[in-house]
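Novice: Predicted model and sequence follow; I will ask about them next.
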Amino acid sequence: MQYTFRSIGALAGLTLMVSSCDSSAPQEKQDVQADSTYAPVETKAPNTDYKPAFEGQTRIAGVKTNTPYDVTVLSEGLNRPWGIAVLPDGRLLITEKSGTLRIAAQEGKLSEPITGLPAVNDAGQGGLLGITIDPAFESNRMVYWVFSQDTPNGTLTAVAKGKLGADEKTIENAQVIYQATPAHKGNLHYGGRILFDKDGYLFVSTGERSDIVTRPQAQDLNSALGKILRITTDGKPAPGNPFEGRSDARPEIYSYGHRNVQGLAFHPVTGDLWETEFGPRGGDEVNLIQPGKDYGWPTITYGIEYNGNLVGDAIQQQEGMEQPVYYYDPVLSPSGMTFFAGNSIPEWENNLFIAGLSSVHIARLVIKDNKVVGEERLLEDQAQRFRDVQQGKDGALYAVTDAGRLYRIGK
């Protein structure tokens, strides 16, 4: 049975239409009416009285999309999906936290689980996480992914690669190419996003594993925790990294001082690397990443501990540490993200879209001159924890939720 919801006006409500089809692919359709600029979308009280470092760093003016677009639920059959990679033919390669991998056809039909991946530890925030494909995938069929791996000393963030078999049922010759050491006996803050840069090297995000004892490693250049890393497809430090040749730093480190980075994306025009990371209670960040820079955690933050205590010395600015382009208080719980390339929806061109977990929406950020100038909440009425959002070959956005939904959002 297929369910289609179509809005018939901003105040008029919804019309429900029912048609017969595969129950794994219900469809919701929503036409967004013309709108412009409004008060900030965040109306809840902040957790702190901390002041932003500059105007527009938080609670920017709200915007609404003028161009009508559709929202379609393609499938509800995924099992805790985490990451999306877009295949050359437009289908989606999707990780599931438990350790399985599936292909979703453009109409939403899901493949059987793809086998051959190494075992994951999916306790807590662990599991099979981010995924990307080789720039030469059409000829080599290579896939790269991040997962939480068991070791004798605890768990860690690991990167693996393998070849998608011609029958698309198995990953062949899977091998672990990188381990973000040290391991830790815990199940939080693995980071987990991965993507290729224009030079064919991999950017990988890690977390600082959450515990008070591991937090300082985000500032430690001899630890891979709380970092953005840049490595080769064999797991070696990429040439040209900012700490290359230094005896007091790991050469794979690209930036540091991160808490738990779950979003990475390149701007479609400038090519700059942007990220999102979780703060504690408040202080989720959107950052423009520059090589060798320190992004402050846990020394500076716009958040507090979950129990209400202050984080460290409760400072928000310090010389030598980067300020976030934008921060949230209360939290967005930002996970995967993507920039919108093209102008099929003109207002969205070069906008940043971030999957929100506890905030149960997709955040649209309008960015000009590396500053956020407008914010919109999409799909908030769906009450879903959005885990990843990526742009497909057809120009639409595709998003997955912890509850197992796959959405298509676009024209």
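Specialist: Happy to help now that I have it.

Novice: only C-alpha atoms for contact and neighbour calcs from this point on.
Specialist: Noted.

Novice: ok, now which ones touch the residue positioned nearest the centre of the chain?
Specialist: Centroid-nearest residue in the chain: residue 336, 1.5 Å away (criterion: Cα atoms, centre = their mean). Applying Cα atoms under 8 Å, 6 or more residues apart in numbering, we find residue 336 in contact with 83, 193, 262, 263, 264, 276, 354, 355, 387, 388, 389, 390.

Novice: I'd like the residues you listed written out as CSV, with neighbour count and secondary structure added.
Specialist: What follows is the contacts of residue 336, written out as CSV (neighbours: other Cα atoms under 10 Å; DSSP: H, G, I helix; E, B strand; the rest coil):
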residue, neighbour count, secondary structure
83, 30, strand
193, 28, coil
262, 29, strand
263, 27, strand
264, 27, strand
276, 28, strand
354, 32, strand
355, 31, strand
387, 30, strand
388, 30, strand
389, 30, strand
390, 26, strand
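
Novice: from these, which is closest to residue 379?
Specialist: Using Cα to Cα, residue 355 comes nearest to residue 379 of those, at 10.4 Å.

Novice: Touching, that closest one and residue 364? I think so.
Specialist: No - counting by Cα atoms under 8 Å, residue 355 stays clear of residue 364, with 9.2 Å between them.

Novice: By residue count, which strand of the protein is the longest?
Specialist: In the chain, assigned by DSSP state E, the strand with the most residues is strand 171-184.

Novice: Now for residue 270, how many residues are close by?
Specialist: The burial metric for residue 270, expressed as a neighbour count using other Cα atoms under 10 Å, is 8.

Novice: How much space separates it from residue 374?
Specialist: According to Cα to Cα, to the nearest Å, residue 270 stands 19 Å off from residue 374.

Novice: go on, residue 301?
Specialist: Separation of residue 301 from residue 374 (Cα to Cα): 23 Å.

Novice: quick one, which of these two is more surrounded?
Specialist: residue 301 (28 against 23).

Novice: Tell me how far the closest residue to the more buried one other than its chain neighbours lies from residue 324.
Specialist: Of all residues beyond its chain neighbours, the one nearest residue 301 is residue 316 (5.1 Å), with distances taken as Cα to Cα, 6 or more residues apart in numbering. Plainly put, residue 316 is 10 Å away from residue 324 if you go by Cα to Cα.

Novice: Repeat that for residue 71.
Specialist: The span separating residue 71 from residue 324 equals 31 Å under the rule Cα to Cα.

Novice: ok, back up a step: how about the residue nearest to the centre of the chain, secondary structure?
Specialist: Residue 336 carries the three-state label strand when classified by DSSP: H, G, I helix; E, B strand; the rest coil.

Novice: here's the one I want to compare it with:
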Amino acid sequence: MRFRTACSLLGCLLGAALIISLLGGFSASPGPEPGLIHTEKHDLRSVPLARGLEHPWGMAFLPEGGILISERPGRLRIFQNNQLSQPIAGLPEIARQGQGGLLDVALHPQFSSNRLVYFSFAEPGSGGFGTAVGRARLDGQQLNDLEIIFRMEPKSTTGRHFGSRLVFDQQGYLYITLGDRGDQQRAQQPDDHAGSVIRLHADGRIPADNPFVDRPGWKGEKYDLGHRNMQGAALHPQTGELWTHEHGPQGGDEINIIRPGSNYGWPVITYGVNYGIGTKIGEGTHKPGLVQPIHYWVPSIAPSGMTFYQGDKFPHWQGNLLVGALKDQLLVRLELDGDKVVAEERFLQNKLGRIRDVREGPDGYIYLLTDEADGGLYRLEPAS
């Protein structure tokens, strides 16, 4: 009796499965790919490459393969052959102070022959801390012939708004983006590096055609003024102009095209407001003689890292601007028409972590760093 009952039950189950299949409710086709990310123009997946990075901040691709990665507590490491190296020796003293520490890293345009690595960091000294830039020769796991080619003046004791990104242009000039160090008025001071883009020769000399070089009372290294805290910078692939983005206060994150001698307005004009209380900062959003951003975000996305995509792995994104965001842990894709943003898409929200840096690799894939105590290096690949 029990045997017949079991067989009847099995027959019922098989019959039900057959009916569901005939009705189209049951399919043998594979389900969605694990980790698949849908976007408007490409489906993609994120591939974790490395974990265990402590607040990674910047990266640079070595011509022989491998990626240099900076960690804010003061370590520089190489990711190669699917593993992270031990910390590279030879860095200077680095202050881990609030948002400061070891920040961006970049290679000299002739790195293949001279092996020069550049890095920005919070430097301790008289008066507190300030963003500095060093360069040294990479020899295996050692940095040699260290030079400090730039020091922000004056230093201060706050732990906020160090910047900073490092970008070489097509003529070999080095651009350094700086924050206002948490003191708004410094961004408008001619004799203060804070809140400015700095332009130097690769050895730290001041170019003779910098806009303020012969103006009494001005720092000759300054290329512009009026920024709050720039943590993204990239060269436009067609025009060669430097584009940057910066954190606003509560609202008012901006993208700007950097032009010599220009004043970008902070804190006189801004689309942001004071934290918590929402009161106005400065004189409003516009003022004659002060440059408007080409794009801004209200509410803030807390942007960090930026790249123009030029590769062939995501052909429908060519010429788009990709921006990492700490808030909501997302990636922003901006479509451009000249110097105008005509469309915006957001994806990866809360999937990987706080995106600190975004770069296109020499292989055409997109690489991301997440700013966490257990941060990671990820590669975005087409899903197909």
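Specialist: Arrived safely, thanks for sending. As the structure is a prediction and not an experimental result, all values here were calculated from the model.

Novice: Map the residue nearest to residue 301 of the first structure onto the second structure.
Specialist: When the structures are aligned by TM-score structural alignment, the residue of the second structure matched to residue 316 of the first structure is residue 285.

Novice: Then residue 151 of the first structure?
Specialist: Under the alignment (TM-score structural alignment), residue 151 of the first structure pairs with residue 125 of the second structure.

Novice: ok, which stretches of the stretch 1-150 of the first structure are strands?
Specialist: Counting by DSSP state E, counting those that start in this stretch, the segments of the stretch 1-150 of the first structure that form strands are 2-7, 14-19, 37-38, 62-63, 70-75, 81-86, 92-96, 101-104, 128-133, 142-151.

Novice: Output those in JSON lines, with distance to residue 397 of the first structure appended to each entry.
Specialist: Putting the strands of the stretch 1-150 of the first structure into JSON lines (distance: least, Cα to Cα, whole Å) gives the following:
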{"stretch": "strand 2-7", "distance to residue 397 of the first structure": "18"}
{"stretch": "strand 14-19", "distance to residue 397 of the first structure": "23"}
{"stretch": "strand 37-38", "distance to residue 397 of the first structure": "23"}
{"stretch": "strand 62-63", "distance to residue 397 of the first structure": "19"}
{"stretch": "strand 70-75", "distance to residue 397 of the first structure": "10"}
{"stretch": "strand 81-86", "distance to residue 397 of the first structure": "11"}
{"stretch": "strand 92-96", "distance to residue 397 of the first structure": "12"}
{"stretch": "strand 101-104", "distance to residue 397 of the first structure": "14"}
{"stretch": "strand 128-133", "distance to residue 397 of the first structure": "16"}
{"stretch": "strand 142-151", "distance to residue 397 of the first structure": "21"}
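
Novice: how many other residues sit next to residue 63 of the second structure?
Specialist: Residue 63 of the second structure sits with 11 neighbouring residues when counted by other Cα under 10 Å.

Novice: what residue of the first structure matches up with it?
Specialist: Matched by TM-score structural alignment, residue 63 of the second structure corresponds to residue 88 in the first structure.

Novice: same question, residue 143 of the second structure
Specialist: Counting by TM-score structural alignment, residue 143 of the second structure corresponds to residue 171 in the first structure.

Novice: still on that earlier bit, what's the match of residue 316 of the first structure in contact with, if anything?
Specialist: Taking Cα under 8 Å, 6+ apart as the definition of contact, the neighbours of residue 285 of the second structure are 269, 270, 271.

Novice: now the first structure: which of those residues match?
Specialist: Conservation of these in the first structure, assessed by both residues aligned by TM-score structural alignment, their matches' Cα atoms under 8 Å: retained contacts are 269, 270, 271.

Novice: would you say residue 176 of the second structure is within a strand?
Specialist: Yes - assessed by three-state DSSP, residue 176 of the second structure belongs to a strand.

Novice: Could you check which residue of the first structure pairs with it?
Specialist: Residue pairing (TM-score structural alignment): residue 176 of the second structure is matched to residue 204 of the first structure.

Novice: what's the answer for residue 314 of the second structure, then?
Specialist: For residue 314 of the second structure, the aligned position in the first structure is occupied by residue 345, per TM-score structural alignment.

Novice: neighbouring contacts of the longest strand of the first structure?
Specialist: Under the contact criterion Cα under 8 Å, 6+ apart, strand 171-184 of the first structure has outside partners 114-118, 151, 153-165, 206, 209, 223-225, 233-236.

Novice: ok, then the element right after it?
Specialist: strand 194-196 (DSSP states H and E).

Novice: Average offset of that following strand relative to the second structure?
Specialist: In the superposition with the second structure, the average deviation recorded for strand 194-196 of the first structure is 0.8 Å (mean Cα distance after the TM-score superposition for the first structure).

Novice: quick one, helices of the second structure?
Specialist: Remark: helices assigned in the second structure by DSSP state H are 2-22, 111-114.

Novice: Out of these, the one nearest residue 30 of the second structure is which?
Specialist: Taking Cα to Cα as the criterion, helix 2-22 is the member of the helices of the second structure that comes nearest to residue 30 of the second structure, at 15.0 Å.

Novice: is it true that residue 179 of the second structure touches residue 232?
Specialist: No - look at residue 179 of the second structure against residue 232 with Cα under 8 Å: they stay out of range, at 11.4 Å.

Novice: anything in contact with each of the two?
Specialist: Contact with both residue 179 of the second structure and residue 232 is made by residues residue 164, according to Cα under 8 Å, 6+ apart.

Novice: Spit out the contact partners of the aligned partner of residue 333 of the second structure in the first structure.
Specialist: With the correspondence set by TM-score structural alignment, residue 333 of the second structure lines up against residue 364 in the first structure. Under the criterion of Cα under 8 Å, 6+ apart, the contact partners of residue 364 of the first structure comprise 351, 352, 353, 354, 375, 376, 377, 378.

Novice: The fifth one -> the second structure?
Specialist: Just to be clear, that refers to residue 375 of the first structure. When the second structure is aligned by TM-score structural alignment, the residue opposite residue 375 of the first structure is residue 344.

Novice: How about that match, nearest residue that isn't a chain neighbour?
Specialist: Here the residue nearest residue 344 of the second structure, using Cα to Cα, 6+ apart, is residue 334, at 4.7 Å.

Novice: can you check residue 260 of the first structure too?
Specialist: By the measure of Cα to Cα, 6+ apart, the closest residue to residue 260 of the first structure outside its immediate chain neighbours is residue 207, 4.1 Å from it.

Novice: Spit out the contact partners of the aligned partner of residue 187 of the first structure in the second structure.
Specialist: Counting by TM-score structural alignment, residue 187 of the first structure corresponds to residue 159 in the second structure. Residue 159 of the second structure makes contact with 97, 98, 99, 100, 181, 182, according to Cα under 8 Å, 6+ apart.
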